[in-house]
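*Asks:* Output the structure for:
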Amino acid sequence: MTPLKYLQAYPPHLQDQVRKLLAEGRLGDYLQQRYPERHDVQSDKALYSYALELKQEHLRNAPNLDKVLYDNRLDLTHRALGLHTAVSRVQGGKLKAKKEIRIASLFKEAAPQFLRMIVVHELAHFKESDHNKAFYKLCEYMQPGYHQLEFDLRIYLTWRDLPQ
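*Replies:* Model prediction:
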């Protein structure tokens, strides 16, 4: 049985469906059918604007975003698709916190739904730091169908790992 490292937390029957698509060589077709487009958010500036727009739409009271960028150093070996950070610095007599989001560069080539899902995930961490029920409820509020997108993103990562 082929181990599916990105899908280990999912029930066996779902993993079996993915294995069947893999065995038949149809995993890429499944993804192409569901997610035929690629987004056009290619620069860090465009990514910042994209994330800011989502924040303004759903999280107006959350802290300001100071930096949003694609990061070549983020890779799947660290299990990081994106990172959110709050960097605190002393400036004069005040403590300033800068909020940053970094998205793995491999998502420059992904479907727009996957990019949105990752940005929503990282923005949700500004309100809820842990992956708990409230966190996923917020993700679902900002991106209806969030759970299906997360599952399909994991299928996409499985497909990317296949020898081409």
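
*Asks:* drop to CA atoms for contacts and neighbour counts, all remaining ones
*Replies:* OK.

*Asks:* so what's the residue positioned nearest the centre of the chain closest to, chain neighbours aside?
*Replies:* Nearest residue to the geometric centre of the chain (CA atoms, centre = their mean): residue 118, 2.1 Å. Using CA to CA, 6 or more residues apart in numbering and skipping the chain neighbours, the partner closest in space to residue 118 is residue 82 (6.7 Å).

*Asks:* contacting residues for the one you found?
*Replies:* Shown in contact with residue 82 (CA atoms under 8 Å, 6 or more residues apart in numbering): 74, 101-104, 118-119, 122.

*Asks:* before we go on, could you also do this sequence so I can check it against the first one:
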Amino acid sequence: MRGLKYLAGYSEQVTSKVQRLLDANELGGVLLSKYPTPHGFTTDRSLYDFTMGIKNEYLRKSQPLSKVVYDPKISVINHALGLHSFVSRVQGAKLTAKNEIRVASMFRVAPVEFLRMIVVHELAHLKEKEHNKAFYQLCEYMEPDYHQLEFDTRLYLTHLETAGALYKETSPA
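*Replies:* Sure, this is the predicted structure:
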């Protein structure tokens, strides 16, 4: 099936339904009915504040974040929507550590639910480095609809690839 690389692990029943929506040019309408407007967190500062709000609510005692930014170099081609990086540096007799979260810049214009799912995923890496059962339990703790949002984000990416933008882009404030 053409254009369904983001749904590669899903059943034939699911992918054929999505393919029918694509063929009828209805996937965008389905997404817009469920997620009618994009979020307003278009600057790196507003993304940082959004992320820190979630972190402070669910992971107050976890390691601090030094940076949260949109990154135009992140490519969904490499199966990345966001990245969590941990950098350790020796400064004199001290070892300093910095945690950074980078979100693909294509999510500047997306529903807040998709942005939240990506941020929750990257924040979960502060506690769990691997994608294991504990990792996904932590994601679901922070966002109970995590798995549905992940699927819907895959639909969104499929729509972007096959039909183009769903929302009009506005310049960051």
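
*Asks:* Can you classify the residue nearest to the centre of structure 1 by secondary structure?
*Replies:* Three-state assignment for residue 118 of structure 1 (DSSP: H, G, I helix; E, B strand; the rest coil): helix.

*Asks:* That one touches residue 81, doesn't it?
*Replies:* Yes - between residue 118 of structure 1 and residue 81 there is a contact under CA atoms under 8 Å: 7.3 Å.

*Asks:* Now the common contact residues for those two.
*Replies:* With CA under 8 Å, 6+ apart as the test, residue 118 of structure 1 and residue 81 both reach residue 103.

*Asks:* which position in structure 1 aligns with residue 89 of structure 2?
*Replies:* Matched to structure 1 by TM-score structural alignment, residue 89 of structure 2 sits across from residue 89.

*Asks:* Confirm that match sits in a strand?
*Replies:* Yes - under three-state DSSP, residue 89 of structure 1 sits within a strand.

*Asks:* what's the burial count for residue 37 of structure 1?
*Replies:* Using other CA atoms under 10 Å, the number of residues around residue 37 of structure 1 comes to 13.

*Asks:* what's stretch 108-118 of structure 1 in contact with?
*Replies:* By CA under 8 Å, 6+ apart, stretch 108-118 of structure 1 touches 35-39, 41-42, 81-82, 103, 107, 143, 146, 149-150, 153.

*Asks:* Top of these by number of neighbours, please.
*Replies:* Neighbour-wise, the contacts of stretch 108-118 of structure 1 (other CA under 10 Å) top out at residue 103, 26 neighbours.

*Asks:* Then that residue would be within a helix, right?
*Replies:* No - counting by three-state DSSP, residue 103 of structure 1 is not part of a helix but strand.

*Asks:* isn't it right next to residue 75, touching?
*Replies:* No - if you go by CA under 8 Å, residue 103 of structure 1 and residue 75 don't touch, sitting 9.7 Å apart.

*Asks:* overlap in contacts of the two?
*Replies:* In contact with both residue 103 of structure 1 and residue 75: residue 81, using CA under 8 Å, 6+ apart.

*Asks:* Is it correct that residue 69 of structure 1 falls within a strand?
*Replies:* Yes - applying three-state DSSP, one finds residue 69 of structure 1 inside a strand.

*Asks:* Could you list which residues are in contact with it?
*Replies:* By CA under 8 Å, 6+ apart, the residues touching residue 69 of structure 1 are 43-45, 47-48, 101-103.

*Asks:* What distance do you get for the residue lying farthest from the centre of structure 1 to residue 104 of structure 1?
*Replies:* What lies farthest from the middle of structure 1 is residue 93; by CA atoms, centre = their mean that is 36.4 Å. Separation of residue 93 of structure 1 from residue 104 of structure 1 (CA to CA, to the nearest Å): 35 Å.
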